[in-house]
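>>> Build me a model:
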Amino acid sequence: MNHDATPATAVTRPERRAFRSLHRLRVRWAEVDMQGIVFNGHYLMYFDTAVADYWRAMALPYTESMRTFGGDLYVRKATLDYLASARYDDVLDIGIRCARVGTTSLLLAGAVFRQDELLAAGELVYVFADPATQKTKPLPQPLREVLQAFEDGAPMLSVRTGNWDELGADARAIRTEVFVQEQHIPAELEWDEADGACVHAVAYNRIGAALATGRLLEHVPGVGRIGRMAVRQPLRGAGAGLLVLQALMQAARERGECEVLLHAQTSAASFYARCGFVARGPQFDEAGIPHVEMVRGL
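Next up is the predicted model:
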């Protein structure tokens, strides 16, 4: 990533491999014009959608992260270079990367690919400003560091494991948001005495925000039980849940357990299946939500 305050005047034509963040979408009927191709204005919508995925890939929930940074980003300039046509039902991958960081602005480069074919390239110049006054401000150093680390291929999340005294405040905040507020699980069902005896795991982003959590307790000798797995909504699909799950399975291995089980919400069962868990027994109701027991050997 080149640190230069002056954006390039010509849109470059990048290759697919230049992008760490790629958002996949399928062209809808409403997005094609009378010529049967994607209307030119929709490419900006595609880029804007992919930018949201870019922030998710950096493990930065956009709204709260901007509050932490003390400002917000505003589009100053958008440039598009149309090379070939996307058509109805095409599967497209929209790449976004940070190409340049200036004093108060940053340049995001975008590209639209159909497989390896480059259909369009673009550049979006954002300025960092005070939302109240709309006056520009220097880009915060923590934001610069996250952008640089992401483009360098560094991990965006880290996981800490520990007891309730060490991690309980962050775990409680995530579980309250996900289970009590979002899923409407009664608070009296969410909190129990087991928290004090569990190994807890919490995933943090590079600016210290807690984004996902889970816990491990002994089910029976030699078998661990993973539970209270929760990922904050803005980061779902970004790998935070997988890192927490892996950390808890590693904690179970270190305790000498040979198997772990969990009660998966049926909507999340496919995630656990991809992680090697196998469903066991019939579906059942827990806290008003359908679940299935799943197990995996260690």
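
>>> For the rest of this, base every contact and every neighbour count on C-alpha atoms.
Noted.

>>> Tell me, how many residues neighbour Val244?
Per other Cα atoms under 10 Å, the neighbour tally for Val244 reads 26.

>>> which ones are touching it?
Listed by Cα atoms under 8 Å, 6 or more residues apart in numbering, the contact set of Val244 reads Val159, Ala201, Val202, Ala203, Ala212, Thr213, Gly214.

>>> before we go on, could you also do this sequence so I can check it against the first one:
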Amino acid sequence: MGDLEISAGTWDAFEDAATAVRTAVFVEEQGVSEDEELDGNDSDAVQFLARDDEYPVGTARLRFPESTVGKVERVAVREPYRGDGVGAALMRAVEDAARDDGATELKLHAQTHVEPFYQQLGYETVSDEFEEAGIPHVKMRKQLDG
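Here you go, the predicted structure:
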């Protein structure tokens, strides 16, 4: 991996790159339908993009369903880049941005196979398993320190 750069921006700025990563991970790899993947909430979210020497390798988005609670969504890292710290770097950027926007808590729906990844980052599981897009998930939360 070359130089990893994480940036935050708008859907207008990141649509092509974020869609490419999400399509590779969710649609092609996991079989989620494109309609379900592109849910119409992207323009309301802060978008995050991880690039390896300009090549988009990871993405996430952050929405605020409540003023102090951020919801992390669409976290995706291309398969060859997993285990290299890309996901953790993305999550740090999301948490920093959420804190800057006044959030005291983050929540997310994690696919059960990545639950340990989020637990290592301080997220705690707060639900039983449920299905979303045909994939088992759990709800997780993390309190953010000021």
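
>>> thinking again about what came up before, mind checking which of the contacts of Val244 of structure 1 land in strands?
Among those, the members falling in strands are Val159, Ala201, Val202, Ala203, Ala212, Thr213, Gly214 (criterion: DSSP state E).

>>> Distance of Ala201 of structure 1 relative to Arg255 of structure 1?
15 Å (Cα to Cα, to the nearest Å).

>>> Oops, could you answer that again for His219 of structure 1 instead?
Distance of His219 of structure 1 to Arg255 of structure 1, computed by Cα to Cα: 13 Å.

>>> what secondary structure does the residue positioned nearest the centre of structure 2 sit in?
Geometric centre of structure 2, nearest residue: Val75, 2.3 Å, by Cα atoms, centre = their mean. For Val75 of structure 2, the reduced secondary structure class is strand; criterion used: DSSP: H, G, I helix; E, B strand; the rest coil.

>>> Contacts only, for it.
Contact criterion Cα under 8 Å, 6+ apart gives Gly58, Thr59, Ala60, Arg61, Gly87 as the residues in contact with Val75 of structure 2.

>>> which residues of structure 2 fall in strands?
Counting by DSSP E, the strands of structure 2 are 4-9, 46-52, 55-66, 69-77, 105-111, 124-125, 130-132, 135-143.

>>> Would you tell me which of those gets closest to Thr23 of structure 2?
strand 69-77 (9.5 Å; Cα to Cα).

>>> What's the match for Arg22 of structure 2 in structure 1?
Applying TM-score structural alignment, one finds that Arg22 of structure 2 aligns to Arg175 in structure 1.

>>> For that match, grab the count of nearby residues.
Here the neighbour count serves as a burial measure; for Arg175 of structure 1 (other Cα under 10 Å) it reads 23.

>>> What are the neighbouring residues in contact with the nearest residue to it once chain neighbours are set aside?
Using Cα to Cα, 6 or more residues apart in numbering and skipping the chain neighbours, the partner closest in space to Arg175 of structure 1 is Ala230 (6.3 Å). Contact partners of Ala230 of structure 1, counting by Cα under 8 Å, 6+ apart, are Ile174, Arg175, Val178, Phe179, Ala212, Thr213, Gly214, Gly241.

>>> Many thanks, have a good one.
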